[in-house]
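Asks: Okay, sequence plus prediction incoming.
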Amino acid sequence: MIDKQSPIPIYYQIEEYIKKMIENKTFNPGEAIPSEREFTEMFEVSRMTIRQALTNLVNEGILVRKKGKGTFISEGKIEQPLQGLTGFSEEMEKRGLVPSSQLLEFKILQVPESMTKQLKMSLNQKVYEIKRIRYADQIPMAIETAYVSCDIIKDLHEEDTLQSLYAYLEKQGLKIGHASQTLEASLVTKEDAKLLDVPEHSPVLLIDRLTFLSDNRPLELVKSIFRADRYKFVIDIQRKD
């Protein structure tokens, strides 16, 4: 299985062995792999070597650790193109997954001063603050906090937030035009790790999206935290003449 006389590091050989087991369907997505102790006995190497190999595979998104449960084969990442403006529910349905939401907070508050410029609002105006966990096939994928103008949506209720917000808005006769979006990498906080069911300090993707109506009025500012082990963004880039 591994060659201890090889110049190739043992931890790397173990990584390749596990990858081959996945390719051969010996280990299937969602299944638990042997424990560190079992791997240590199997390969007759130190536990530190096994831990390094498994950690590298976790960082690659091939494995995922679940606190108190063990290490599992990743279910694979959902790809979302950065072209086009779609909501979470629309993207999941395109992939044959069932989207759902758990509402964590729903309240009306004065627009935060830090958002007044982006939303083109004054401090005396109000926004809905909507914080949700977004699920795909009952697996938590993201934590989403949206700030939506109360002047544009007059009568939003908690039950309305359990569906696609974009679909709800379009039913109200509002036409969504475009959005600007930023994306950066970070590590999950202790509180968010529990909500996303990932280990503390796991990598996450932080996404801020400012959405406009077709008449260029700012509609909402959304701050999202996506699991980096289950989600990735892709973009088609063309070279200009």
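Replies: Arrived safely, thanks for sending. The structure presented is a predicted model; accordingly, all values stated were derived computationally and were not measured. Residues are numbered from 1 along each chain as shown.
Asks: all contacts plus neighbour counts: C-alpha atoms, from now on.
Replies: OK.
Asks: what's the neighbour count on the closest residue to T116 other than its chain neighbours?
Replies: Among residues not flanking T116 along the chain, S122 sits closest, at 6.0 Å (C-alpha to C-alpha, 6 or more residues apart in numbering). S122 has 14 neighbouring residues, counting by other C-alpha atoms under 10 Å.
Asks: Tell me if I am right that S122 is in a helix.
Replies: No. Per DSSP: H, G, I helix; E, B strand; the rest coil, S122 lies outside any helix segment and is coil.
Asks: mind checking how far it is from S101?
Replies: According to C-alpha to C-alpha, to the nearest Å, S122 stands 30 Å off from S101.
Asks: What of S224?
Replies: Look at S224 and S101: by C-alpha to C-alpha, they are 13 Å apart.
Asks: T26 now?
Replies: 34 Å.
Asks: For these two, indicate the residue with more neighbours.
Replies: S101 (21 against 12).
Asks: list the helices and strands the helix or strand where that one lies packs on?
Replies: Assigned by DSSP states H and E, S101 falls within strand 99-110. Secondary-structure packing of strand 99-110 (3 or more C-alpha pairs under 8 Å, 6 or more residues apart in numbering; DSSP states H and E): helix 88-94, strand 126-136.
Asks: Give me the contacts around whichever helix or strand comes after that strand.
Replies: With elements assigned by DSSP H and E, the helix or strand that comes after strand 99-110 is helix 116-119. Contacts with helix 116-119, where a contact means C-alpha atoms under 8 Å, 6 or more residues apart in numbering, come from 122-123, 149, 210, 218-221.
Asks: In addition, the following structure is provided for comparison:
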Amino acid sequence: MKKNLLTLDVALSKEIKYMLKEEHYLPGDKLPSERKLAELFHVQRLTVRGALNLLLQDKTIISKPRSGYYVAPKRILQSIRNFSLHSEEYSGQLTYELYDFKKIEADNYLASEMLLPEKSKIYKIVWLYSDGTQLICINTTYIPEYIYPDLTQQIAASAPAIDLITNNRQITLAKSNQKVTLLYADTKTAQILNIPVDSPLMKYKGLMYDKQGHLAVFFENNMLIDRFGFIREVVL
């Protein structure tokens, strides 16, 4: 019996996918209720629920408590070659806002990560990225003072840190070391991203170097785990 029920769930999930495509549902569009889907496909609501769970698992749809099911937003593609964000849905046009800017001294953690002497002067810049509907990423970038000696908050607010370095300072980023790990949102991160504490996130961090091998940037991104994917190259 379980095998037949599972087969029906899978078949119905494919039918719902086909419906979404043929009826031109867009990311963010709401699906019909479980009751209406059951009537439309002439199946029991239990079968509909199983099919919807399969679509939740493969990220075709998302569920909003006390609201219903919606077509999932497309993932933001993070290029590991040109360090930019790109989305099919938003054509790379993500919005960003400067959240914090300060000049600090490297503590033990930053000195170890950036291979700099402790108390080295560095800039800490925090950006909040949004896809137009919600905050999806907290980007924290650290720039050694020697890379951009006259950096100010006004300058930092004009463009993301990578653009400031490559365009304003004419520095070519030649190589990088990058790493993706799983973490769980602490209280502050959860408040900023408006998610529950201990929600799973991707931590994407890395070091970027110029042609001479000098460290130019150390970054740490806390990213919504269901909104990002990684690619080797973005084709524009």
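Replies: Arrived safely, thanks for sending. Since the structure is predicted, the reported quantities are computational estimates derived from the model, not experimental observations.
Asks: and the helices and strands packed on strand 99-110 of the first structure, which is most packed in?
Replies: strand 126-136 (a mean of 21; mean count of other C-alpha atoms under 10 Å).
Asks: got the contact list for Y142 of the second structure?
Replies: 122-125, 217-219.
Asks: related to what we said a few turns ago, tell me which of the helices and strands packed on strand 99-110 of the first structure sits nearest to Q181 of the first structure.
Replies: Nearest to Q181 of the first structure, of all those, is helix 88-94, at 14.2 Å by C-alpha to C-alpha.
Asks: which outside residues touch that closest one?
Replies: 80, 98-100, 134, 136, 163-164.
Asks: Of the residues you listed - the most surrounded one?
Replies: That'd be R134 among these, by other C-alpha under 10 Å, with 24 neighbours.
Asks: circling back to that earlier point, can you find the partner of the residue nearest to T116 of the first structure in the second structure?
Replies: In the second structure, S122 of the first structure lines up with P117, judged by TM-score structural alignment.
Asks: did I read that right, K25 of the first structure in a helix?
Replies: No. Assignment of K25 of the first structure by three-state DSSP gives coil, placing it outside any helix.
Asks: Residue in the second structure paired with it?
Replies: Using TM-score structural alignment, the partner of K25 of the first structure in the second structure is E23.
Asks: Run a quick neighbour tally on its match.
Replies: Using other C-alpha under 10 Å, the number of residues around E23 of the second structure comes to 8.
Asks: Could you do L135 of the second structure as well?
Replies: Neighbour tally, L135 of the second structure, other C-alpha under 10 Å: 18.
Asks: Relative to L77 of the second structure, how far out is it?
Replies: 16 Å.
Asks: go on, L6 of the second structure?
Replies: From L6 of the second structure across to L77 of the second structure, the span is 32 Å (C-alpha to C-alpha).
Asks: Give the residue from the two that has the larger number of neighbours.
Replies: A count of neighbours by other C-alpha under 10 Å puts L77 above the other of L6 of the second structure and L77, at 20 against 14.
Asks: Next up, the contacts around the more buried one.
Replies: Per C-alpha under 8 Å, 6+ apart, neighbours of L77 of the second structure: 85-87, 228-231.
Asks: Tell me the counterpart of it in the first structure.
Replies: Correspondence of L77 of the second structure to the first structure, assessed by TM-score structural alignment: E79.
Asks: Am I right that that match sits in a strand?
Replies: Yes. With three-state DSSP as the criterion, E79 of the first structure is assigned to a strand.
Asks: where do the strands sit along the first structure?
Replies: Taking DSSP state E to define them, one finds strands in the first structure at 63-66, 70-73, 78-81, 99-110, 126-136, 139-149, 176-187, 203-213, 218-227, 231-234.
Asks: What sits closest to V198 of the first structure if chain neighbours are left out?
Replies: The spatially closest residue to V198 of the first structure, leaving aside those adjacent along the chain, is K66, at 6.4 Å (C-alpha to C-alpha, 6+ apart).
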